[in-house]
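In: what follows is a predicted structure for the sequence shown.
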Amino acid sequence: MYYWRTDLHLDSTERAFLKQHHINKVYCRYFDVVMSDDGTEPKPNATIAFTDTLPAGIELIPTVYITEDCMQKPHKDLAEKLVKRIMQMNETNHIGNVHEIQIDCDYTSKSRATYYQFLETIKSQLSTIHYQLSTTIRLHQLSMPVPPVDYGVLMVYNTGDPRKWQERNPILDYRDVYPYLNKLAQYQLPLAAAYPVYQWIRNIQNVRIEHTIEAAELLKVKKTLEKERPCLSKAVITYHLETDNINRYKTETYEEIYHH
C-alpha cells in the first residue's frame, strides 16, 4: 500500500488490515520536492513525521514525490541531496529493513530527459548500498522510452480529466484506460500496478462532489490490464492506507484486488 499522510501513525483498523491481507510492503511518502517560491531551485516540502512504526516484517519503501517543474532543467546535486535526506531520516527515526527508494513524478516529453538523467544519478548512488530504485509510470508515459530503474509502478488512477466529471469519474474510468492497453504488453520494464481505493471530495460552484470508484469498475480495469500483461498481478499496490479507505470496500473486494 501507499502511505501518503504527513505523520506515520496507524490505528488498530489499519494495523489489522495490513495483517489480514498479508501486506508486506508500504510505500511511504517521505516528502515532496517542489520549486522554491522564487523559482530558482527545488526544495523539500511537507516532510513526514514518524510518531509510530510499521508492524514488524513490513518493508518500508521511502517514496518522494517531485513536481514536474523541478525537472524542466537539471539542478546540481539534487539527486545526492535527495538520497542523503532519505538516509538521514531513516537514521534519525531508526528505520531499518529499507532496500529501495521510489520516485514519483508526472514527467512529460519535455522533462523526460532531465528526469531520466536524475534517476541515473540516484541509481548510481544507490548501487553502493545495494538499494533498488523504482519510479511511478502514468498511463500517458507508456508511449515513451522506459526510465533507467529496476521496475515501475503503473499508476492506474487520476486517469480522467477533472473538468469532465459529469461524464467520467476522474479517479478511474475504464474508458480512459482503454486507449493505453495496446502500449502495455510491449512496455520493456518490469511493472507493478497501483489501484485507487480513495475518495476525492471537492467543491464545484459550491456543490460538494464526491468521486468514489465502484468496486466493479476497479476490478474490471484490473482484470483487463492483467489480460494484456499477466505479470501485473504479481505485485499489486493500493493507494492509500487509511481507515476510511479500508471501510469503503468489503473485505471480499480487497481480497479480489490483492489475490488474483
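Out: Thanks, I have it. Numbers count the residues shown, from 1 in each chain.
In: rest of the way, CA atoms for contacts and neighbours
Out: Fine.
In: hmm, who's touching stretch 229-240?
Out: 1-4, 184-185, 191-198, 225-226, 257-260 (C-alpha atoms under 8 Å, 6 or more residues apart in numbering).
In: got the buried residues for it?
Out: 229, 232-233, 236-240 (16 or more other C-alpha atoms under 10 Å).
In: with secondary structure and distance to Tyr174 added, can I get those in JSON lines?
Out: Formatted as JSON lines, these follow (DSSP: H, G, I helix; E, B strand; the rest coil; distance: C-alpha to C-alpha, whole Å):
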{"residue": "Arg229", "secondary structure": "coil", "distance to Tyr174": "16"}
{"residue": "Leu232", "secondary structure": "helix", "distance to Tyr174": "17"}
{"residue": "Ser233", "secondary structure": "helix", "distance to Tyr174": "18"}
{"residue": "Val236", "secondary structure": "strand", "distance to Tyr174": "18"}
{"residue": "Ile237", "secondary structure": "strand", "distance to Tyr174": "18"}
{"residue": "Thr238", "secondary structure": "strand", "distance to Tyr174": "17"}
{"residue": "Tyr239", "secondary structure": "strand", "distance to Tyr174": "18"}
{"residue": "His240", "secondary structure": "coil", "distance to Tyr174": "20"}
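In: okay, one more to line up with it:
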Amino acid sequence: MSTQEKNEIEKTSTPLLYTRYFDIDKIDNKFQPLGVITHNETFSLKNKIAPTVFITNRSFINITDHEITFLANQTHQLIIKKSKDYKLNTNEEIQIDCDWTAGTRDDYFKFLNELKTISGKNITSTLRLHQVKDKDIMGIPPVSAVFLMCYSTSSPLEYSTKNSILDVTTLKNYLSKLEEYPIKEIHVALPIYSWGIVTNHLGKHKLINGLSKKDLQNPNFRLISENEIEITKEGYYFGNLLNRGFKIKVEEISNEQINEVVKFLDGKINDFPIIYYQLDEPFLKGRNFNLY
C-alpha cells in the first residue's frame, strides 16, 4: 500500500478495508479457490480488515446440502488460515459477493446461514441493482446488512454509448423502489475506478484496467471524441500489442456523478455508510471523499 492509500483509509470516519481474500468457482464438479490473497512483507495497516469472498453463481447450481456445509466450512478455514499466516487484523464480519439468480437463491441463502453458524461471524452480502428491482423473484438474503453495488449498470463488452461503469439514469430506474427493500441496513458501494475498452476489427472487446482520458494523449492515436481514440500505428500500448484501427474508449466516473447518486439515495434510504471501489492510488487523485 502506498502512503496516499494509507492516508485515505485513516481519514475515513470508519477506517475499514474490505479486502478480497479469494474467489470460489466450481470446475470439473469441484469447488476451487482462485486468486488467493498473497502478502507483501512491506504491507502494514493498523486498520481493521473485512475479509471478502467472491463466489460464482454456477457454484450453487445443483449443489447438495452436504456440499453447502462443506463449502461453508472450507471458506471459513481458508479465511482463518490467510488471516493467521499474514497477521491480518480482521473484524467480526465476512462479506460474500455472489450474483445469485432466482434458480440458485435458496441454496445461496442456505450457504450464508451455514457460514454464519460455522464461523460465528456477522455475514453480509453484496446486492446488485437487478436483485433490488426484482426482489420478489430474487429473494432477500438472510443477512443483517447488504452492500448495494452502485456500478456495473451495463456490460462493457457490448457496444453502447452509455458509461458501463455507471449510468445514473439506469441506476435510478433500477432503484426506483429502493425504500421498499426489507433489509434496512444498506451500505452503498460507489465506483471510483476506470478502464479502457479496446475494440478490434471484428467488434470484439477487452478491458485494460486503470486507463483515464489523459492516457489517450499519444501521437499514434486519432481522437474520435473526448474519451475515445483510434490507433493509427501498431505498437505496444498499456502492456498490450494493439493494431492500427483498434479503438479505445475510456470510462471513468466524475465527482459530479457520484454526488448525483448520493443525492438520489439520500431521498430513498437513511444514514447509509459509503464504500469506495477500489482503493488504488491512481483512482484517488482529484477526489474529496468528505464531499459525498
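Out: Now that the structure is in, tell me what you want to look at. Quick caveat: nothing in here was measured; it's all calculated off a predicted structure.
In: quick one on the thing from earlier: widest-spaced pair of the buried residues of stretch 229-240 of structure 1?
Out: Maximum pairwise distance in the buried residues of stretch 229-240 of structure 1, criterion C-alpha to C-alpha, is 23.4 Å, between Arg229 and His240.
In: returning to that earlier point: give me the buried subset of the contacts of stretch 229-240 of structure 1.
Out: For these, buried by 16+ other C-alpha under 10 Å: 1-4, 184, 191-198, 225-226, 257-258.
In: in strands, which of those residues fall?
Out: Among those, the members falling in strands (DSSP state E) are 2-3, 191-196.
In: just these now: which is nearest Lys25 of structure 1?
Out: The nearest one, if we look at these relative to Lys25 of structure 1 and count by C-alpha to C-alpha, is Tyr2, at 8.6 Å.
In: what's the average distance of the top strand by length along structure 1 to structure 2?
Out: The residue-count maximum for a strand in structure 1 (DSSP E) belongs to strand 25-35. In the superposition against structure 2, strand 25-35 of structure 1 averages 0.7 Å from its aligned positions (mean C-alpha distance after the TM-score superposition for structure 1).
In: what is the corresponding segment of structure 2 for that strand?
Out: Using TM-score structural alignment, strand 25-35 of structure 1 lines up with residues 16-26 of structure 2.
In: need the residues that contact the matching stretch.
Out: Stretch 16-26 of structure 2 is touched from outside by 9, 31-37, 47-56, 58-59, 79, 82, with contacts defined as C-alpha under 8 Å, 6+ apart.
In: what subset of these is buried?
Out: Counted by 16+ other C-alpha under 10 Å, these give 9, 31-33, 47-55, 58-59, 79, 82 as buried.
In: out of those, which are inside strands?
Out: Using DSSP E, these in strands are 31-33, 48-55.
In: I'd like these as CSV, with distance to Val250 of structure 2 appended.
Out: Output for those, formatted as CSV (distance: C-alpha to C-alpha, whole Å):
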residue, distance to Val250 of structure 2
Phe31, 35
Gln32, 34
Pro33, 32
Lys48, 34
Ile49, 31
Ala50, 31
Pro51, 31
Thr52, 28
Val53, 28
Phe54, 26
Ile55, 28
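In: and the residues you listed, which two are furthest apart?
Out: Phe31 and Lys48 (28.5 Å).
In: much appreciated, bye for now.
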